[in-house]
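quick one, fold the following:
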Amino acid sequence: MNVTQIRNATLVIEVNNTRILVDPMLANKSSLPKLRYFKSNQRNPLVELPDTFHHIKHKIDYALITHCQKGHFDHLDRAGVRWLRENKVTTFCTHHDLNYLSKKGIVTDVLKDKVSPFLSGKIRQIPARHTTGWLTPFMEHGVGYFIALENEPSLYLMGDTILTNEIREFVCENQPDYIVAPTGKAQFDIGAPLLLSEKEIIELASLSTGTIIANHMDALDHCRITRKDLAAMLNEHDLTERFLIPKDGETLKLERLKEPNLV
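Prediction:
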């Protein structure tokens, strides 16, 4: 299995010559609104798509959406919708997002149950929670996905989430080989963080025996932790070897560590 970091939450999973595009934000640099209004003078995204995406986009077979409503253009923007529609890319989604995506002309394949058949194995939906406090009802919380395929490493895409008790229990019980974690600590001008805080990143490492792949950094103006910040924090806590921090366009080759649980 290979995972290519594209930008922010957008990445490509490649397994047995099948490529899955996750949460496509495909807009040009500075073509989307700001997410912070104080102390921010940059429109989003802050960086262009890497050349890697343009080299592999014609090889994409499927897409996978964690959440996309209530203005979450950082997981599916207009450019992403247009690209999926024009290329007739079958897009896996939750039942909650089915009508929303179908009305946009996207070919959908709904993941009806908590655990669904997926390629050579199964995919499990893990509820995500975007924040705490008064912002909670205004957010689209979505899901994460645990992908367990035969003869491949197990992969948990956390999606947009803070660290909840349900996620803690899931990680401890299933111990994914790899966890793609939202380490950018997104936060609006007011309200609690929308993604993992520094404390939660460290706690996740203490719960997991696998390798954590960091993303959601250096692409949106409301993400407060940069790759440089994260690397320094991990070094301070002697956790550098537990994490991978891919650059945009970088491909990681993931090795299978144990037999995945397909239940």
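
okay, CA-based contacts and neighbour counts for the rest of this
OK.

so what does the helix or strand harbouring Tyr156 touch, helix or strand wise?
Using DSSP states H and E, the element containing Tyr156 is strand 155-157. Contact here means 3 or more Cα pairs under 8 Å, 6 or more residues apart in numbering; DSSP states H and E; on that basis strand 155-157 packs against strand 143-149, strand 178-182.

now do the buried residues in the next helix or strand after the last one.
Towards the C-terminus, the helix or strand next in line after strand 178-182, according to DSSP H and E, is helix 198-207. Neighbour-count burial for helix 198-207 flags 200-201, 204-205 (criterion: 16 or more other Cα atoms under 10 Å).

ok and helix 198-207 relative to strand 178-182, angle-wise?
170 degrees (axes from the mean of the first three to the mean of the last three Cα atoms, to 10 degrees).

which other helices and strands contact helix 198-207?
Using 3+ Cα pairs under 8 Å, 6+ apart, helix 198-207 sits against helix 165-174.

what's the burial count for Asn41?
By the criterion of other Cα atoms under 10 Å, Asn41 has 10 neighbours.

relative to Leu220, how far out is it?
Using Cα to Cα, to the nearest Å, Asn41 is found at 12 Å from Leu220.

which residues sit in contact with Val180?
Val180 makes contact with 155-159, 212-215, according to Cα atoms under 8 Å, 6 or more residues apart in numbering.

can you give me the helices in this protein?
51-56, 78-86, 95-102, 165-174, 198-207, 227-236 (DSSP state H).

okay if I get those helices as a markdown table plus distance to Leu149?
Formatted as a markdown table, those follow (distance: least, Cα to Cα, whole Å):
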| stretch | distance to Leu149 |
| --- | --- |
| helix 51-56 | 23 |
| helix 78-86 | 25 |
| helix 95-102 | 22 |
| helix 165-174 | 14 |
| helix 198-207 | 23 |
| helix 227-236 | 30 |
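
to compare against the first, here's another:
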Amino acid sequence: MNIQQVRNATIIVEYGGKKILIDPMLGKKGCMPPFPFSRNQHLRNPLHELPFPVEEVLKGVDAVLLTHLHDDHIDEAAYEAIPKDMRLLVQDENDRQVVMSHGFNHVEVVGDNTRIGEVSIQKAESQHGNFIMKYPAGHTAGYVFTHPQEKTLYHAGDTIWYAGVKRNLKRFRPEVITLNAGGNGFRLGGRVIMNDEDVVKVAAAAPDAKLFVTHLEGVNHNSVTREMVRKRAEVAGILDRVFIPEDGETVEDL
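Sure, this is the predicted structure:
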């Protein structure tokens, strides 16, 4: 499999002969206001331009997978740019109705064995914040990919490190894990996704897995940089299996 970092939490997964775009945030730099009650209120989102044109992001995509519908995971630019006949996969019926309201014709809820060709996708446990933020942050989902000729891939999505992630690692035994680890958080309620310390915890719980770290340096409420993850991984002795790509960079043959 190949995984390309686009920007923020937007990645492209080439897996089992299919090309899957995850959480497309496609607007121009600064087109959205900062997330409130968080750090860097002087910065508008997204913080950087896309590394290549929107048309290139969408080229050859077989399906779009949405972990949830927050603006930094699908924005108005994405709703406008994605072809209306594209297949979109969502976590639940509420998200399906919202996405369909934007005019899309093929929106489906991921089940126990949703398939894109020979690629199987199923949901995994996720929690978008601690007990204070769990409900304000809303529902989100992780996803697990399997294919006869590919390693098992676990896309954790926007989740904190908690018992559900540990259960996912034990249940699915993924060989490749994509982690949203920008430490996004708010002044009240704390972080709503993992941070650099959690990358080390996941690596310890899945000692044979490779980790692809994303959702870094993309929006104003990020608190973790690529360099922070790199230093943390180096100290922990896991830098050889932790990938921290720049925007536009592809990690091949995972």
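
got a TM-score for the two of them?
Remark: TM-score between the superposed chains equals 0.91 [TM-score structural alignment, normalised by the length of the second structure]; 251 aligned residues with a Cα RMSD of 1.9 Å.

show me the one of the helices of the first structure that comes nearest Lys29 of the first structure.
helix 78-86 (11.7 Å; Cα to Cα).

mind listing what's buried along the closest one?
Neighbour-count burial for helix 78-86 of the first structure [16+ other Cα under 10 Å]: 80-85.

how about these in JSON lines, adding distance to Trp134 of the first structure?
Converted to JSON lines, the buried residues of helix 78-86 of the first structure look like this (distance: Cα to Cα, whole Å):
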{"residue": "Gly80", "distance to Trp134 of the first structure": "30"}
{"residue": "Val81", "distance to Trp134 of the first structure": "30"}
{"residue": "Arg82", "distance to Trp134 of the first structure": "34"}
{"residue": "Trp83", "distance to Trp134 of the first structure": "35"}
{"residue": "Leu84", "distance to Trp134 of the first structure": "34"}
{"residue": "Arg85", "distance to Trp134 of the first structure": "36"}
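
closest to Leu111 of the first structure out of those?
Using Cα to Cα, the buried residues of helix 78-86 of the first structure come closest to Leu111 of the first structure at Leu84, 17.8 Å.

quick revisit: read off where the strand holding Tyr156 of the first structure ends up in the second structure.
Residues 153-155 of the second structure are the counterpart of strand 155-157 of the first structure, counting by TM-score structural alignment.

picking that back up, nearest to Ile190 of the first structure among the contacts of Val180 of the first structure?
Gly159 (21.7 Å).

burial count for the spatially closest residue to the closest one that is not a sequence neighbour?
Residue nearest to Gly159 of the first structure in three dimensions, not counting chain neighbours: Gly144, with 4.7 Å by Cα to Cα, 6 or more residues apart in numbering. Gly144 of the first structure has 24 neighbours, counted by other Cα under 10 Å.

what's the counterpart of Gly144 of the first structure in the second structure?
Checking TM-score structural alignment: Gly144 of the first structure goes with Gly142.

and its match, how far from Ala233 of the second structure?
In terms of Cα to Cα, Gly142 of the second structure sits 23 Å off from Ala233 of the second structure.

repeat for Asp71 of the second structure
29 Å.

of the two, who's got more company?
Ala233 (21 against 16).

pretty sure the more buried one sits against Val242.
Yes: counting by Cα atoms under 8 Å, Ala233 of the second structure does reach Val242; the two are 7.1 Å apart.

counterpart of Val90 of the second structure in the first structure?
So Val90 of the second structure corresponds to Cys93, using TM-score structural alignment.

count of residues packed around Ser102 of the first structure?
Ser102 of the first structure: 14 neighbours (other Cα under 10 Å).

so it touches Val110, yeah?
No: look at Ser102 of the first structure against Val110 with Cα under 8 Å: they stay out of range, at 10.4 Å.

show me what Lys231 of the second structure aligns to in the first structure.
In the first structure, Lys231 of the second structure lands on Ala232 (TM-score structural alignment).

I misspoke; the intended subject was Lys18 of the second structure.
Under TM-score structural alignment, Lys18 of the second structure pairs with Thr18 in the first structure.

show me what contacts that match?
Here Thr18 of the first structure is in contact with 60-61 (Cα under 8 Å, 6+ apart).

and if you look at Asp95 of the second structure?
So Asp95 of the second structure contacts 68-69 (Cα under 8 Å, 6+ apart).

how close does it get to Pro174 of the second structure?
Taken as Cα to Cα, the span from Asp95 of the second structure to Pro174 of the second structure is 26 Å.
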